[in-house]
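Participant: Return a 3D structure for these sequence lines:
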Amino acid sequence: MKFVDEATIEVIAGKGGNGVASFRREKFIPMGGPDGGDGGRGGTVYAVADRNINTLIDYRYARVHRAQNGEQGSGSDRYGAGGSDITLRMPVGTMVYDADTGELLFDLAAHGQKVVLAAGGAGGLGNLHFKSSTNRAPRQFTHGRPGEHRRLRLELKVLADVGLLGMPNAGKSTLIRKLSNARPKVADYPFTTLHPNLGVVRTDSERSFVIADIPGLIEGAAEGAGLGHQFLRHLSRTRVLLHLVDVAPLDPSVDPIREARAIVEELRRYDPALYEKPRWLVLNKIDMVDDPQGLQEAFCLELGWTGPVFAISALAGQGTQELAWALQNWLDEQREAEHAFDEDARFAPPPQDAPAAGGEPAAPPARRPRRGARPSAAAEPPGPGDENAAD
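Facilitator: The predicted structure is shown next:
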């Protein structure tokens, strides 16, 4: 299936049905009074996030989505039927923009999330609502309101924990094939990856994360070279970026240091927020060099890199499991840190039977006696000067 991550659609909600002016006409009832019913409401256009869909291909060709109009009311106090709603299923991660103003309307970031794209119009009122003691034969009624009409731009940003970044043929697709069950195309020419690929990396029976592979960047992508910045948006939801560098290129004139700096510069020019994301350096094809440790130290020194660095061979699998475990541990720490405040016992509400500050259980509040009631002997023991006290 062709991968489509942008589409422009038009949604038109249903118009509400008109009310009706009608009067009851039956034999032997010459003055039956008004009995005009209301019009039905127009249908509404909804959108729901579905994790079983991973592309916007359906909305590239079906661009207009129209809900049903409400039916008109009729006599005998009969209301018109409401228009049928329609629900558009979209991939999780779809962002809905107003195509005319550019305003972000909705972000469908969770499976099953449902939003209203265009609300249906309300039905009109029949003359039944206008009767009164002074207006016994009203002929007024109202028309149904039109439904909302919008032009929307859909933009898909895939949901992943880890994003792969690098030049074409750096080994990104080979790495995702090695770590997960994803099977992107791998070949010995550049730009074999033409759309993002997602893979689930399972490090344990109950621990996993999602990794995303996007088409490679080249220097000058901001000016449209290669595939440009078309797919960089898919990295905006990731927690960490893996910058893959081919340290053993087939072309001897290619400088890996220069290519690594070019990728970082393109990232900065595209989005400063994406540039500030946590980034790990991954040196690929380390099995093709004589001194891997020395090359790693010299590479980091010349690049000025002080962050996490891993030396791997995506094809041979050397160092890939250590990289996967390090990513899993780092992601688990990030998730625990995000939920630490919510699970802090200091902010939990105290139980009802919590002990007092001195360690003794708190005494229940005393009940106030009813007005006019005499206090009981058990509640107020007699004093020594009470003449009714027991001997």
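
Participant: switch to C-alpha atoms for all contacts and neighbour counts from now on
Facilitator: Will do.

Participant: which residues of the stretch 101-250 of the chain fall in strands?
Facilitator: Applying DSSP state E, counting those that start in this stretch to the stretch 101-250 of the chain gives strands spanning 104-108, 114-118, 149-156, 162-166, 197-202, 208-213, 240-246.

Participant: so which of these comes closest to residue 295?
Facilitator: Taking CA to CA, strand 240-246 is the member of the strands of the stretch 101-250 of the chain nearest to residue 295, at 12.1 Å.

Participant: what helices or strands is that closest one leaning on?
Facilitator: strand 162-166, helix 256-270, strand 279-284 (3 or more CA pairs under 8 Å, 6 or more residues apart in numbering; DSSP states H and E).

Participant: Show residues contacting it.
Facilitator: Strand 240-246 is contacted by residues 161-167, 169-172, 235, 256, 259-260, 277-285 when judged by CA atoms under 8 Å, 6 or more residues apart in numbering.

Participant: swap in stretch 314-322?
Facilitator: Against stretch 314-322 from outside (CA under 8 Å, 6+ apart): 171, 174-175, 178-179, 284-285, 287, 310-313.

Participant: Now do it: distance from first to last residue.
Facilitator: End-to-end distance of stretch 314-322 (CA to CA, to the nearest Å): 12 Å.

Participant: repeat for stretch 153-165
Facilitator: 27 Å.

Participant: in that stretch, what's buried?
Facilitator: By 16 or more other CA atoms under 10 Å, the buried positions in stretch 153-165 come out as 153-165.

Participant: which among the residues you listed gets closest to residue 59?
Facilitator: The closest of the buried residues of stretch 153-165 to residue 59 turns out to be residue 154 (CA to CA; 8.7 Å).

Participant: my read: that closest one touches residue 95, true?
Facilitator: Yes. In this structure, residue 154 is within contact of residue 95 by CA atoms under 8 Å, at 5.9 Å.

Participant: picking that back up, most tightly packed of the strands of the stretch 101-250 of the chain?
Facilitator: Counting by mean count of other CA atoms under 10 Å, strand 162-166 has the highest mean neighbour count of these, with a mean of 26.

Participant: can you state the direction angle for that strand and strand 240-246?
Facilitator: Interaxial angle, strand 162-166 versus strand 240-246 (axes from the mean of the first three to the mean of the last three CA atoms, to 10 degrees): 30 degrees.

Participant: run this one through as well so I can compare:
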Amino acid sequence: MKFVDEAFIDIAAGDGGNGCVSFRHEKYKEFGGPNGGDGGRGGHVFAVADPNLNTLVDYRYSRRHEARRGEHGMGSDMFGAAGSDITLKMPVGTILSDAETGEVLYELLQPGEVIMIAKGGDGGFGNMRFKSAINRAPRQKTPGWPGERKNLKLELKVLADVGLLGMPNAGKSTFIAAVSNARPKIADYPFTTLHPNLGVVRVGPEQSFVVADIPGLIEGASEGAGLGHLFLRHLQRTRLLLHVVDLAPFDDAVDPVAQAKAIVGELKKYDAQLHAKPRWLVLNKLDMVPAEERAARVQDFVKRFKWKGPVFEISALTREGCELLIRTIYQHVHAEQKAANAEPVEVDPRFAGDQDQPA
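Facilitator: The predicted model follows:
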């Protein structure tokens, strides 16, 4: 199963500046000749593969990207200045295709790779270009050529940075719907989630991560019981696992600690490396626990579960505690990415600055 992140953008390179018709007017030179300069070229649009990005979410908020046009030519042999280029940062692995025909145009395969995706128009000719022995005073000029305009579809096959673990009805689908753009089916019966749901969580401009909601695990999943075993392999390449626990089950006979231990046991049976991944405990549905009982119930769970790692108390339904959790997740994922991309990446110095940032 492939997870794909998509976005559509319109790009426009700058038009070229127009040429100029002008003649020298100097003292004692009645017929000074033509001196109209050419127009400047329009700005190009470049795409650069940024290893620090892993989603296309920013391009859903900023669809139009347009470079500046070139300046017009002027008299006294002055050529117009070229329009400034813009650079769009995209994750490594982004595929750019024509939005109408579906034809693949470009692929960003290497960190730091730079591709011109729209060429600026050339500047028009001033009248000094048309001077000849038989045309001493030309009045011809040409307009600037238009820049390329394209409607592009961006595609990125993504791997989840964060995977959600938990029993059916633990609130995983509600959590991913609360913090991301995913809209999974949510109901109050087991196995509502039949397929993995992928959500992109936007923390800020150029700050995002991908979270996967895996169908709930039950005891015996590693041997094929339930649905979760079909998708455990998708968690093997995540950077972090969130173990979501229903702290207020409808059935009083259900022990959240026993359920949590069953999940950990299934992970260990399925794959020891998956069991060893960083895992945080997320105690959900606090809105269903009386405020005066919350601290005692959380403390009792942590003590009986013998948990010594990070603990987060949230209510996915009311979003209480979710903001702190997603910001902490982003810091962890970003630190992991920086460690993975520790080797220096050679980037063309023209594109080192932030000329154009998707907002």
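
Participant: quick one on the thing from earlier: now distance to residue 323 of structure 1 too, for the strands of the stretch 101-250 of structure 1, in TSV please.
Facilitator: Shown next, in TSV, are the strands of the stretch 101-250 of structure 1 (distance: least, CA to CA, whole Å):
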stretch	distance to residue 323 of structure 1
strand 104-108	31
strand 114-118	37
strand 149-156	28
strand 162-166	12
strand 197-202	11
strand 208-213	12
strand 240-246	10
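
Participant: Out of those, which gets nearest to residue 293 of structure 1?
Facilitator: Comparing those by CA to CA, strand 240-246 comes nearest, at 15.2 Å.

Participant: The closest one vs structure 2, mean deviation?
Facilitator: By mean CA distance after the TM-score superposition for structure 1, the fitted strand 240-246 of structure 1 averages 0.3 Å away from its aligned residues in structure 2.

Participant: which one in structure 1 is aligned with residue 309 of structure 2?
Facilitator: Residue 309 of structure 2 maps onto residue 307 of structure 1 when the alignment is built from TM-score structural alignment.

Participant: ok, its match to residue 271 of structure 1 distance?
Facilitator: 20 Å.

Participant: the more surrounded of the two?
Facilitator: Between residue 307 of structure 1 and residue 271, residue 271 has the larger neighbour count (other CA atoms under 10 Å), namely 13 against 10.

Participant: about what we covered before: mind putting the buried residues of stretch 153-165 of structure 1 in TSV, distance to residue 298 of structure 1 included?
Facilitator: Output for the buried residues of stretch 153-165 of structure 1, formatted as TSV (distance: CA to CA, whole Å):
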residue	distance to residue 298 of structure 1
153	47
154	45
155	41
156	40
157	36
158	35
159	35
160	32
161	30
162	26
163	25
164	23
165	21
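
Participant: What segments of the stretch 251-359 of structure 2 are helices?
Facilitator: Secondary structure of the stretch 251-359 of structure 2 (DSSP state H, counting those that start in this stretch): helices located at 256-270, 272-275, 291-305, 322-340.

Participant: Of all the ones you listed, which one is nearest residue 64 of structure 2?
Facilitator: Closest of those to residue 64 of structure 2 is helix 322-340, at 27.2 Å (criterion: CA to CA).

Participant: To what extent does that closest one diverge from structure 1 after superposition?
Facilitator: Mean for helix 322-340 of structure 2 is 1.2 Å (mean CA distance after the TM-score superposition for structure 1).

Participant: about what we covered before: correct me, but the match of residue 309 of structure 2 touches residue 300?
Facilitator: No. Using CA under 8 Å, residue 307 of structure 1 is not in contact with residue 300, being 9.1 Å away.

Participant: Tell me how many other residues surround the residue mapped onto residue 335 of structure 2 from structure 1.
Facilitator: When structure 1 is aligned by TM-score structural alignment, the residue opposite residue 335 of structure 2 is residue 333. Residue 333 of structure 1 is flanked by 11 other residues according to other CA under 10 Å.

Participant: Kindly report the same for residue 300 of structure 2.
Facilitator: Residue 300 of structure 2 has 13 neighbours, counted by other CA under 10 Å.

Participant: Would you mind measuring from the alignment partner in structure 1 of it to residue 280 of structure 1?
Facilitator: In structure 1, the residue paired with residue 300 of structure 2 is residue 298, using TM-score structural alignment. Separation of residue 298 of structure 1 from residue 280 of structure 1 (CA to CA): 17 Å.

Participant: Same check on residue 209 of structure 1?
Facilitator: Using CA to CA, residue 209 of structure 1 is found at 16 Å from residue 280 of structure 1.

Participant: Out of the strands of the stretch 101-250 of structure 1, the one nearest residue 342 of structure 1 is which?
Facilitator: Closest of the strands of the stretch 101-250 of structure 1 to residue 342 of structure 1 is strand 208-213, at 22.4 Å (criterion: CA to CA).

Participant: one step back: nearest residue to the match of residue 309 of structure 2 in space, please, no chain neighbours.
Facilitator: Among residues not flanking residue 307 of structure 1 along the chain, residue 280 sits closest, at 6.5 Å (CA to CA, 6 or more residues apart in numbering).

Participant: Perfect, I'm done here.
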